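> one predicted model, sequence on top.
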Amino acid sequence: MLKSYHPEFLTATILNWKHLLNDEFKQVLINTMRWLVTQKRCRIYGFVIMPNHIHLLWKIEDGFDRANVQGAFLSFSAHEFKKKLGKLQLQEYKVDLVDRAFQFWQRDCVVKECWSETFLEQKLEYIHNNPLQPHWNLADLPEKYFWSSASFYENGDSSFDFVTHYKE
């Protein structure tokens, strides 16, 4: 049976809310999103990468299973994190689980289907304004925060060539 999904708002958080996502690890997430889009597994409509979590607006392509695409995103990025971390820092993510020795992402990402364009636009605005929140204070305007799709929507910036406008 062919699966078909609505656009979705996804939040994935680093284990214990640790601030793992420096620029090097943010680039890993960018590369992972680009790969998923190139492989035609999903379309990315918007994103923001924060120090300890990522918000995505995406649509799983028809015929693919959400669990597999989401799992590929989390698994691939986790393997890359593991390669890049030094032994001391890697120990912060050591777990005693049957299926893994290290865990970077918290279990159970938050996924909300966007049943209407209004809801999708609300989530896109939330994503783009996340870096401006007082407890983050990472930028003074959404489009000035590099690790986000805000400049794509505001200025037509194509730094992230894998992003598709949600109206396309």
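That came in fine, so what should we check first?

> when you work out contacts or count neighbours from here on, use the C-alpha atoms and nothing else.
OK.

> does the residue nearest the centre of the chain sit in a helix, a strand or a coil?
For the chain, the residue sitting closest to the mean C-alpha position, by CA atoms, centre = their mean, is Ile54 at 4.1 Å. Three-state assignment for Ile54 (DSSP: H, G, I helix; E, B strand; the rest coil): strand.

> residue contacts, it?
Ile54 sits next to Leu10, Thr11, Ala12, Thr13, Phe47, Val48 when contact means CA atoms under 8 Å, 6 or more residues apart in numbering.

> how close does it get to Asn16?
According to CA to CA, to the nearest Å, Ile54 and Asn16 sit 14 Å apart.

> check which residues of stretch 68-77 are buried.
The neighbour-count check on stretch 68-77 (16 or more other CA atoms under 10 Å) flags Val69, Gln70, Phe73, Leu74, Ser75, Ser77 as buried.

> what's near enough to touch Arg34?
Asp161, Phe162.

> how far off centre is the helix or strand where it lies?
If you go by DSSP states H and E, Arg34 is part of helix 23-38. Per CA atoms, centre = their mean, to the nearest Å, the displacement of helix 23-38 from the mean C-alpha position of its chain is 9 Å.

> included below, for side-by-side comparison, is a second structure:
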Amino acid sequence: MRLRLSPGDASAIRSRIKIIPILQNLTGWCNLTCMAIHTAVHHSGIYFITFTCYRWLRLFEMANAYSEVYNFFGILNRQGHQVLGYVIMPNHVHMLLYFCTTGQPLNTVIGNGKRFIGYEIIRRLKAKGADAVLHLLKEGVSPVESKKGKLHQLWQDTFDVKVCRTEKFILQKLNYLHANPSRGRWKLCNEPYEYEHSSAAFYEIGKRDNIWLKDYRDFLALVQD
């Protein structure tokens, strides 16, 4: 049965998340529930994905390119994948994605998205006359990549992918990404659902603005044994 939160019940899912034991530090548990991916991923499933701007520069903020990440989410949806949770920080993105096998591996799908977003970031930085930032991004290109025609280094060399096999792990990752804007050095909001570029309001107060954002609970049966 699909679970639904009543609109305005901002504490419901947070309470549920907080009572989950912190199991990932127990011996062997992480191997059963998550796996860092270093090779091409072809299998359908729910994945927790992170990609980060080069040298942790606040490129999304500098270029006001948050909309391009949303455009990428829409592309993912049209390709048959489903975004189940996300946060777009000034310099990195966390997302929970149901990846549907469509012929291209997950690594390629995300790589194409990063190129799509990166092209627009460069265009916007040029339009703003952000020459110092553009120069720094040019300096980040390795000699090998420069010979191949690469002009700017937009991203950290790799992105992190973990497969999610249990609801506990999914909820831990949702809690982690939703809390990101309100904690540590960021302090971009007081409550997670107040941050504009996040799925926290979708889960916590029932905000349904983005047609491409889906409830993770609708996909559990597809990934659980």
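Right, received. Where do you want to start? On a predicted model such as this, the values are computed, not experimentally measured, just so you know.

> what ranges do the strands span in the first structure?
8-13, 42-49, 53-60, 94-97, 100-102, 110-113 (DSSP state E).

> scan the first structure for its longest helix.
Across the first structure, the helix with the greatest residue count (assigned by DSSP state H) is helix 66-84.

> roughly how far does the residue lying farthest from the centre of the second structure sit from Thr158 of the second structure?
No residue in the second structure sits farther from the centre than Lys147, which is 30.7 Å out by CA atoms, centre = their mean. Lys147 of the second structure sits 20 Å away from Thr158 of the second structure, going by CA to CA.

> which residue lines up with Phe116 of the second structure in the first structure?
Residue correspondence to the first structure (TM-score structural alignment): Phe116 of the second structure is matched to Phe76.

> its match touches Thr32, doesn't it?
Yes - if you go by CA atoms under 8 Å, Phe76 of the first structure and Thr32 touch, sitting 7.1 Å apart.

> ok, back up a step: so what does the longest helix of the first structure touch, helix or strand wise?
Contact here means 3 or more CA pairs under 8 Å, 6 or more residues apart in numbering; DSSP states H and E; on that basis helix 66-84 of the first structure packs against helix 23-38.

> if you set the cut-off to 10 Å instead, what comes out?
Applying 3 or more CA pairs under 10 Å, 6 or more residues apart in numbering; DSSP states H and E, we find helix 66-84 of the first structure packed against strand 8-13, helix 23-38, strand 42-49, strand 53-60, helix 87-90, strand 100-102.

> Ser159 of the first structure is nearest to which of the ones you listed?
In terms of CA to CA, the element of those nearest to Ser159 of the first structure is helix 23-38, at 10.5 Å.

> dump the helices and strands packed on helix 66-84 of the first structure into TSV; add distance to Glu168 of the first structure as well.
As requested, these are exported to TSV (distance: least, CA to CA, whole Å):
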stretch	distance to Glu168 of the first structure
strand 8-13	15
helix 23-38	15
strand 42-49	9
strand 53-60	12
helix 87-90	41
strand 100-102	39
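
> so which of the ones you listed gets nearest Asp157 of the first structure?
strand 42-49 (12.9 Å).

> strand 8-13 and the closest one, what's the angle between them?
Relative orientation of strand 42-49 of the first structure and strand 8-13, computed by axes from the mean of the first three to the mean of the last three CA atoms, to 10 degrees: 40 degrees.

> report the angle between strand 42-49 of the first structure and strand 53-60.
170 degrees.

> my read: Gly80 of the second structure touches Gln104, true?
No - Gly80 of the second structure is beyond contact range of Gln104, at 11.6 Å (criterion: CA atoms under 10 Å).

> how many residues are close by the alignment partner in the second structure of Leu90 of the first structure?
Leu90 of the first structure maps onto Leu134 in the second structure when the alignment is built from TM-score structural alignment. Applying other CA atoms under 10 Å, we find 18 residues neighbouring Leu134 of the second structure.
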